[in-house]
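**Q** dropping a prediction and its sequence here:
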Amino acid sequence: MGACRIQYVLLLSLLGFCPCSDTLTCQMGSMVRLGSDLTRNEVEWIELKTVETSGEEICQEIFLLIDVGTTALILGSKGPSIPSHRNVRNITVFARGPGLKAIIFYHICDIELCNRANSTRMLIDSIPSVAPTVRGRQPCPICLHFKGICNSYTNLAICPRGTRCYKSDLALHGGGISAIFSISGCLVYPQKFLMKNQSSVGTISLLETLLMPKSKSPSHELVPSILLTCMFGLLALCLQRSVLSAEPIS
């Protein structure tokens, strides 16, 4: 994309060619990684494939990190994009913890092969520090996996105080990515959406579908002793002990 040298311009213009080009070379590829220590150990990504842009396209790269505590997801995308702004480099924290964490690195640039971030170090260094957590009382399912897997492999954990149960299907499409992930965990109150209703990042579209968490806490079940109380006409006590609270875990 540099300026054409005068001697080449004169020579090639006489031959009927235009040596100047609006194309740009970008790295291109995608990556999905699931693991247990991805918020502490960086993931390297060396992408050798390249692509030539056309028109108004410039280079972009996106890294997404989601961590539920037991498992973390790293998603990466590189390629051309038509952005509304040029030369943007930012990191957005959608959920800082305690409990669920979600953070995105987004970079667009207009220099040859400029989308060359080769690890997730920038995400790890940008994870906010939080105060020591205080154990709450309510158990919530904890899981991060491809859609349909969570129901079979979900574990319960006591969430930190100030959080509540969260469960969703997160669909991502574009930039070489097409996947749906099931996510369950503890999301800080009063935040409702893990991705804060974000619908897209660069060429990747996001669709977050909230699901109703099913708590296995005994306090949310009608145990036989409570049923017996109902039979004796103490309806008010029965309802009081069986209503599922929507307040944050304390």
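**A** That came in fine, so what should we check first? Numbering: from 1, shown residues only.

**Q** C-alpha from now on. contacts and neighbour counts both.
**A** OK.

**Q** which parts of the helix or strand harbouring residue 225 are buried?
**A** If you go by DSSP states H and E, residue 225 is part of helix 224-231. Using 16 or more other Cα atoms under 10 Å as the test for burial, helix 224-231 gives residue 226.

**Q** what is that helix packed up against?
**A** Applying 3 or more Cα pairs under 8 Å, 6 or more residues apart in numbering; DSSP states H and E, one finds that helix 224-231 contacts helix 235-242.

**Q** buried ones in stretch 88-96?
**A** Using 16+ other Cα under 10 Å as the test for burial, stretch 88-96 gives 91, 93-96.

**Q** before we move on, what about stretch 181-200?
**A** Under the neighbour-count rule (16+ other Cα under 10 Å), stretch 181-200 has 181-188, 193-195 buried.

**Q** ok, stretch 56-68 next?
**A** 57-68.

**Q** show me the helices in the protein, by range?
**A** Taking DSSP state H, the helices of the chain run over residues 6-14, 121-125, 150-153, 224-231, 235-242.

**Q** mean neighbour count, these: which tops it?
**A** Highest mean neighbour count of the helices of the chain: helix 121-125, a mean of 16 (counted as mean count of other Cα atoms under 10 Å).

**Q** how about residues contacting that helix?
**A** 39-43, 63, 65, 91, 103-105 (Cα atoms under 8 Å, 6 or more residues apart in numbering).

**Q** how about a cut-off of 7 Å?
**A** 39-40, 42, 105 (Cα atoms under 7 Å, 6 or more residues apart in numbering).

**Q** these two touch, right, residue 206 and residue 196?
**A** No. At 10.7 Å, residue 206 and residue 196 do not qualify as touching, with contact defined as Cα atoms under 7 Å.

**Q** below is an additional structure, to be compared with the one above:
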Amino acid sequence: MSPAPLLAFLGVTFLLPGVQTLNCQWGTTEIVRNVSQLPLTWTSSQTACEINEGCQETLLLIENGPQVSLVLTKGCTAQKDQEAKVTEHRAGPGLSITSYTRVCRHRDFCNDLSSTVPLWAPPSDTVPGSLRCPLCFSNDDCPQNGPQQICPAGYTHCYNGVVKFIGGGIASNLRVQGCMPQPGCNLLNGTQLIGSMDVTENCSPRSAIQTCNRGTMLRIAAGLSQKPVEWTTNQEENCNPGEVCQETLLLIDVGHKSLLVGSKGCSSPQRQDAPTVFIHSGSPGVLVASYAWFCSSILCNSAKSSSVLLNSLPRPAASAPGSLQCPVCVQFGGSCSQVSNFIICPNGTNHCYKGDIHTRGGGVSATLAVQGCMPESSKSLLKEAQKIGIFSVNEDFEGKTKDPLPPSSSAPAPYLALVAGLGLPVAFWCGGFLLPVKSIFP
């Protein structure tokens, strides 16, 4: 392979000697098939890697009586080269686990495994025993009255656990029920890493472990109600039994400046069929709007930008200036008294708003100070709302007695706190997000 071009301009190409990049096969898939369908074959997509990256492929087969679960990932990696390796993590009969791993750099598309042949051997005849166990591979809960299988002779235990895969573009919980020769939660035989994937198992929860993206975001800048900003995170968390994933955005725009605070993580269940966008206070005057989504599939709180909120907001026509002048300000965790600017309010407003929105939950604990123009029909920005997605909120404005915050239903999480001396615009994230993956099977 020739050195990679560094720059091409006006027909002239400059080369950086010795620097090469690889093209690799790419994709991920998770499927369940009958053992009678083995061996399986596939084709994959392609991707260009970064400098010094190699090609990787990780294939995992879990056989469970008449069924087999296949987990496969291909792509680029910074890991060092590794010859093709087949590992038997647990031998059959009954539940068995075998893997194939490889990292290479000697040519383009060297991660070219295209079938399960290196891992597969025809099953040997087994003598049936007297134990019957449920038969299940599922990314959700196993059915209460699902199919059963007759275990091999000498087997004494029915396995019931959740195997979690993270890495190489895979993020999955696989519920497994099948036959084991001894009790215990040790299907993986102590294995914690298979190629590009971290693997763990848990036999305690009654239902599959929920995994959610986790993090908080704060932005303070002009125009956040018009131009979307990135909303990605880099951490995940396992939820407590019965919890779901959530993502919440709260936007406050006073005109010359706006504030956006967001949260992703686990939450107690909420009744919600689709994401909800709500305009608490709108034009003319201070805009307050929110987005909230509660969902129950793995890493489903995966919005990538604030467009999930902005795309649902109306675009008000420009208002003619009125005669009222008001101080305008929006602050995270501070006071507006020394930082307010005065503006001429638009027609349709007749008084100045000054108040605080106390916000707690989803890793956020802060007071949002707001000043701006308000129409005659409104005195409150939140209209007595006490919950906005994961956030518990309480509005305290001039002329209103401060009420205590309602209890927060969020799971414990690190708090997003004021950082002294932050300039504008401000951006602050902590948390986790996983890129989407694509099946390599048609």
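**A** Good, I have the coordinates. Since we're looking at a predicted model, the values are computed, not measured.

**Q** quick TM-score on the pair, please.
**A** Once superposed, the chains reach a TM-score of 0.77 (TM-score structural alignment, normalised by the length of structure 1), with 212 aligned residues with a Cα RMSD of 2.3 Å.

**Q** mind putting the helices of structure 1 into a markdown table with distance to residue 51 of structure 1?
**A** Listed next are the helices of structure 1 as a markdown table, based on distance: least, Cα to Cα, whole Å:
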| stretch | distance to residue 51 of structure 1 |
| --- | --- |
| helix 6-14 | 25 |
| helix 121-125 | 24 |
| helix 150-153 | 37 |
| helix 224-231 | 65 |
| helix 235-242 | 59 |
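
**Q** out of those, flag the one nearest residue 211 of structure 1.
**A** In terms of Cα to Cα, the element of the helices of structure 1 nearest to residue 211 of structure 1 is helix 150-153, at 12.5 Å.

**Q** that closest one vs structure 2, average distance?
**A** Once fitted to structure 2, helix 150-153 of structure 1 is off its aligned match by 1.3 Å on average (mean Cα distance after the TM-score superposition for structure 1).

**Q** what range in structure 1 does stretch 217-236 of structure 2 sit on?
**A** Aligned using TM-score structural alignment, stretch 217-236 of structure 2 spans residues 31-50 in structure 1.

**Q** meant to ask about stretch 29-41 of structure 2
**A** Using TM-score structural alignment, there is no partner range for stretch 29-41 of structure 2 in structure 1.

**Q** now the strands for the stretch 251-400 of structure 2?
**A** Ranges of strands in the stretch 251-400 of structure 2, per DSSP state E, counting those that start in this stretch, are 258-267, 276-281, 287-295, 321-332, 341-346, 349-361, 364-375, 387-388, 391-397.

**Q** buried deepest among the ones you listed, which one?
**A** By mean count of other Cα under 10 Å, the strands of the stretch 251-400 of structure 2 have strand 258-267 as the most buried, with a mean of 27.

**Q** what range in structure 1 matches it?
**A** With TM-score structural alignment as the criterion, strand 258-267 of structure 2 aligns to 72-81.

**Q** superposed on structure 2, what's the mean shift for that stretch?
**A** Compared with structure 2, stretch 72-81 of structure 1 is 0.6 Å away on average (mean Cα distance after the TM-score superposition for structure 1).

**Q** residue 236 of structure 2 and residue 216 touch, don't they?
**A** No. Applying Cα under 7 Å as the test, residue 236 of structure 2 and residue 216 come out as separate, 12.0 Å apart.

**Q** before we move on, back to that, what's the closest of the helices of structure 1 to residue 133 of structure 1?
**A** Closest among the helices of structure 1, using Cα to Cα: helix 121-125, at 19.8 Å.

**Q** against structure 2, where does the closest one fall?
**A** On structure 2, the counterpart of helix 121-125 of structure 1 by TM-score structural alignment is residues 307-311.

**Q** need the nearest residue in space to the aligned partner of residue 144 of structure 1 in structure 2, chain neighbours excluded.
**A** Matched to structure 2 by TM-score structural alignment, residue 144 of structure 1 sits across from residue 330. Distances taken as Cα to Cα, 6 or more residues apart in numbering put residue 370 closest to residue 330 of structure 2, at 4.5 Å, once the chain neighbours are dropped.

**Q** so what corresponds to that neighbour in structure 1?
**A** Aligned partner of residue 370 of structure 2 by TM-score structural alignment: residue 183.

**Q** next: residue 321 of structure 2.
**A** That one, residue 321 of structure 2, aligns with residue 135 by TM-score structural alignment.

**Q** which residue comes closest to its match once chain neighbours are left out?
**A** Residue 135 of structure 1's closest residue in space is residue 160 (Cα to Cα, 6+ apart), at 4.7 Å.

**Q** residue 397 of structure 2 too?
**A** residue 355 (3.8 Å).

**Q** ok, which stretches of the stretch 1-150 of structure 2 are strands?
**A** Applying DSSP E, counting those that start in this stretch to the stretch 1-150 of structure 2 gives strands spanning 5-9, 12-15, 23-34, 45-48, 54-64, 67-77, 82-90, 96-104, 128-134, 136-138, 148-152.
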